[in-house]
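Peer 1: Below are the sequence and a predicted model; questions follow.
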Amino acid sequence: MTQDARSLAFEILTTFDKNADATLDSVMDRITGKVELDRREMGLANALVYGVLRHRGQLDYTIDHFASKGIARIDKKILTILRIALFQLRFMDRIPESAAVNTAVEMAKVHASESSGGFVNALLRTCLRNPEEPSLEGLAPEKKLAVTTSMPQWLVEKWIARMGLEETAALCRASNDIAPITVRTNTLKTTREELSERLAPQVETLSPTPASPLGLSFTSPKTPIFEMDAFKEGLFQVQDEAAQLIALMVNPKPGSRVLDVCAGVGGKSGHLAQVMENQGELVSMDVEAYKLKSLAREMARLGITNITTHACDLTRESPDIIGGGFDAVLVDAPCSGLGVIRRNPDTKWKYFKRNATRHTKKQKAILSAAARCVRPGGTLVYAVCSMEPEENGAVVEAFLEKHTDFRMMKPFDAAPQGAEAFITPKGYVAPLPHKNGMDGFFAARMVREEK
């Protein structure tokens, strides 16, 4: 059983790299559930995992520079050990250099060979003797930006083509920042002011979100979020401010009939139920039944009772639960997740340029299927946590061209404070990390014409 932070980080990172379809969250949940580490060691393990993934591009560029035969010939396990150690040496000033190097050498001996330990020792000590290397002089601007911000070069090039070098640099830097923890007040049980008073003594900094009227952002909680009394009492859900805007766009009335098509574990379903004041009918649907089980537990914690769950793929079937249609339908579609890299740095290493077409095809199919569920006069909201045009505006425009009984409508009935900063000329809601301090998100609000 893993007994120290560095070994745990190594196990998580190697498992993540070996499983092409696995998310970091799923790997961490599976592995950390089997270990017993004190809070300090677990915190260090998390810092190492997220730090390596956040800075992997720059770490690999450095390792390739100092490895005489290049990074491509380094064993995968040894490469992971080097990344963990080099991250400590270059980005964690409180870790003694000797601890970072010596533990890496011992791990290499355990997971590879005695000679591998010697290789790791030599490379890391060369890095220590040459802290200013490697030089970035002579690199093309896109390559230099990719290295310094640890972004895949294809993604940097894609963003530069769309928004120019200067704005791309700002977006890359913002995507590398550690985002604050943001929660949404459960107004069925408390107010934002009361929740703020409960949380203030338990965190280092605390502030209300400027756009969402229900959000609070904080840093450095003294106890894990899920152990806070306010969490156990169901007073909040963890949700970025950008995601909190979506239910405000749907704006379902109390007593109405609402469908959340891709509900997942219930972040937006919980907010929709709040807006509905726990009245009416909210159907939370997902293709993954296990997610809906988690959703049901989450709704019980929040005190929400107007939700029913239904495991279904709308692109393949038309269940009886649709009935005469819904007053409002939300499609929070599966996507690249490139808008939430600052929270999920693993995304940039698992998502590839070739995946864009696959996501777009699925998004169009889900949106078209969901449109059948909207009653005449009803609202349809399409949302993705992506900033990429092929996943947002292009999907909506193709949908509207094909479904002439739908049209765009203004995004909010009552626009939140400062909304003009993230509403586009076409009426889309599109906050950006470097401009609005939120996750990158996109949403469009449409209405089905009355017959």
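Peer 2: Received the coordinates, thanks.

Peer 1: For the rest of this, base every contact and every neighbour count on C-alpha atoms.
Peer 2: Fine.

Peer 1: In contact with residue 10, which residues?
Peer 2: 80, 81, 84 (Cα atoms under 8 Å, 6 or more residues apart in numbering).

Peer 1: Where do the strands of the stretch 351-451 of the chain begin and end?
Peer 2: Counting by DSSP state E, counting those that start in this stretch, the stretch 351-451 of the chain has strands at residues 374-384, 406-408, 442-448.

Peer 1: can you put these in TSV and add mean neighbour count?
Peer 2: Listed next are the strands of the stretch 351-451 of the chain as TSV, based on neighbours: other Cα atoms under 10 Å:
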stretch	mean neighbour count
strand 374-384	23
strand 406-408	19
strand 442-448	24
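
Peer 1: Closest one to residue 291 out of the contacts of residue 10, please.
Peer 2: Of all those, residue 291 sits closest to residue 80, with 31.2 Å by Cα to Cα.

Peer 1: Now do the closest one against residue 415, distance only.
Peer 2: 47 Å (Cα to Cα, to the nearest Å).

Peer 1: Also residue 48?
Peer 2: As for residue 48, its distance to residue 415 is 40 Å (criterion: Cα to Cα).

Peer 1: The two: who's more crowded?
Peer 2: residue 48 (24 against 16; other Cα atoms under 10 Å).

Peer 1: which residues touch the more buried one?
Peer 2: 6, 9, 84, 87, 88.

Peer 1: in what helix or strand does it lie?
Peer 2: Using DSSP states H and E, residue 48 maps to helix 39-54.

Peer 1: For that helix, buried residues please.
Peer 2: Neighbour-count burial for helix 39-54, counted by 16 or more other Cα atoms under 10 Å, picks out 41-42, 44-54.

Peer 1: Buried subset of the contacts of residue 10, written for PyMOL?
Peer 2: Per 16+ other Cα under 10 Å, the buried members of the contacts of residue 10 correspond to this PyMOL selection:
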select buried, resi 80+81+84
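
Peer 1: Below is structure B, check it against A:
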Amino acid sequence: MNPSARLAAAIEVLGVTEEQRRPVAEVLRDWGRTHRFAGSKDRAAIADLAYDAMRVRASSAWVMGDDSPRGVMLGALRRVRGLDAEAIAGLCQGQDHAPAALTAGERARLEADSLDGAPAHVLGDYPEWLAPSLDAAFGDEAGHEGAALSRRAPVDLRVNGLKGDRAKALRALAHLDPVETPHSPVGIRLARGANDRTPAMVAEPAYAKGLVEVQDEGSQIAALLGEAMPGQQVLDLCAGGGGKTLALAAQMGNKGQIYAADSDGRRLAPIYDRLARADVRNAQVRAPRGEADVLGDLAGRCDLVLVDAPCTGTGTWRRNPDAKWRLRPGALEQRIKAQDEVLDQAVRFLKPGGRLLFVTCSFLKEENEDRVAALLGRQPELLPIDAAVLATRAGLPALAEHASRHGPGLRLSPLRTGTDGFYIASLLRVAG
């Protein structure tokens, strides 16, 4: 397929995504099945175009004065790819499967490329209904924070201390031009440009042999702030695929015990192969079994309970740009209810002196500081750990400057820390 045909296909994918309110990944998969002539490079290029358009949907529509799939895509070529009006016109010839030629109005809009007068939700490329929540979280910086969340994310890797150190991993991945992450002492970053394809990590020996795992630096930081120590009893209550379980196990040096649990056993499915590849030997997977209390024996025994809570995932918009446009207010209400339930459940497993680490990949105050405040109101035996103390004890004192101004805990974001959006709070059980 030539570049113009790829562009036309991406516009088609956007149209189906909008009309059917489906994830872009699903629409792309179906498109590939019905267009067998498209090779792997074609499909990858079309996917990149579609995701770029989703990243800047609001600002592209504003620039073009047109929120149709075509208008958004043309605006994205200007705003993300940096193509000028002449280059975009060259892709839109109206023949050989190319999009229709630019109109005079489209060309003028592309040449002006103006966001004059645009409100924060357009500058930040997020849904207008979320504007009050972002204003509450970020104040005057909401538009800038949103814009940072609309850019491509780098590929971050965590070095598995059970298999080697960061120097070894850097040597093994030297052909990918890795650099050390700025905050995590066990992190490696592979930067990507606007037109770079994501490295196929599954084909890398360092990954296949368990030396590195794909994990955003923010998620690495969250695990480090748990301060898991060898010999402790640790519960990862919402373990999912096991990313933080693996990180905690490495911190513990395979000594003590870590329990990986999740209310949905299907989410735990990938963890078994990951534990084996990482050489983790101190983990038990506690999958749900009907009505059985599979964690009953851990009540009052745990030094650390990690709650990587269900949330809207707003902090991951760099990696899932279409998710922000599919998010609805009802989803936030559901997540808040689920968070309160799992936090109350977590307290059950803490021993006196044990710590609850509450983590979300969200920047919404409703899912973060508000949930901690509500929990403290229900559970008087819990006390919040000061953010500066938490960061310093974990060997990350520079993070103290990212203490939340809305309550206990730390806030990470692409704009401020170069990570996905995360909220991390630690609470100490002092009695009960």
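Peer 2: That came through fine. Here the structure is a predicted model, which means the values were calculated and not measured.

Peer 1: if we can go back for a sec, could you dump the strands of the stretch 351-451 of structure 1 into a markdown table with distance to residue 289 of structure 1 added?
Peer 2: Conversion of the strands of the stretch 351-451 of structure 1 to a markdown table gives the following (distance: least, Cα to Cα, whole Å):
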| stretch | distance to residue 289 of structure 1 |
| --- | --- |
| strand 374-384 | 21 |
| strand 406-408 | 30 |
| strand 442-448 | 25 |
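
Peer 1: So for residue 321 of structure 1, which of the ones you listed sits nearest?
Peer 2: Using Cα to Cα, the nearest of these to residue 321 of structure 1 is strand 374-384, at 12.5 Å.

Peer 1: Other residues contacting the closest one?
Peer 2: 246, 249-250, 324-335, 337, 367, 371, 391-392, 396, 441-451.

Peer 1: which residue is nearest the centroid of structure 2?
Peer 2: Most central residue of structure 2, judged by C-alpha distance to the mean C-alpha position with Cα atoms, centre = their mean, is residue 316 at 2.8 Å.

Peer 1: pretty sure that residue is touching residue 420, no?
Peer 2: Yes - under the criterion of Cα atoms under 8 Å, residue 316 of structure 2 makes contact with residue 420 at 5.7 Å.

Peer 1: what's the overlap in contacts for these two?
Peer 2: By Cα under 8 Å, 6+ apart, the residues touching both residue 316 of structure 2 and residue 420 are 149, 361.

Peer 1: which residues touch residue 260 of structure 1?
Peer 2: Contacts here follow Cα under 8 Å, 6+ apart; on that basis residue 260 of structure 1 touches 269, 282, 283, 284, 285, 329, 330, 331, 332.

Peer 1: State the distance from the corresponding residue of structure 2 for the fifth one to residue 242 of structure 2.
Peer 2: Going back to what we said before, that points to residue 285 of structure 1. Under the alignment by TM-score structural alignment, residue 285 of structure 1 pairs with residue 261 in structure 2. Residue 261 of structure 2 is 9 Å from residue 242 of structure 2, where distance means Cα to Cα.

Peer 1: And residue 321 of structure 2, by the same measure?
Peer 2: 23 Å.

Peer 1: more neighbours, those two?
Peer 2: Between residue 321 of structure 2 and residue 242, residue 321 has the larger neighbour count (other Cα under 10 Å), namely 27 against 23.

Peer 1: does that one sit in a helix, a strand or a coil?
Peer 2: For residue 321 of structure 2, the assignment made with DSSP: H, G, I helix; E, B strand; the rest coil gives coil.

Peer 1: That one pairs with which position in structure 1?
Peer 2: Aligned by TM-score structural alignment, residue 321 of structure 2 pairs with residue 345 of structure 1.

Peer 1: How about that match, nearest residue that isn't a chain neighbour?
Peer 2: With Cα to Cα, 6 or more residues apart in numbering as the criterion, residue 345 of structure 1 has its nearest non-adjacent residue at 5.3 Å, and that residue is residue 54.

Peer 1: Contacts only, for the one you found.
Peer 2: For residue 54 of structure 1, the contacting residues are 150, 176, 345, 346, by Cα under 8 Å, 6+ apart.
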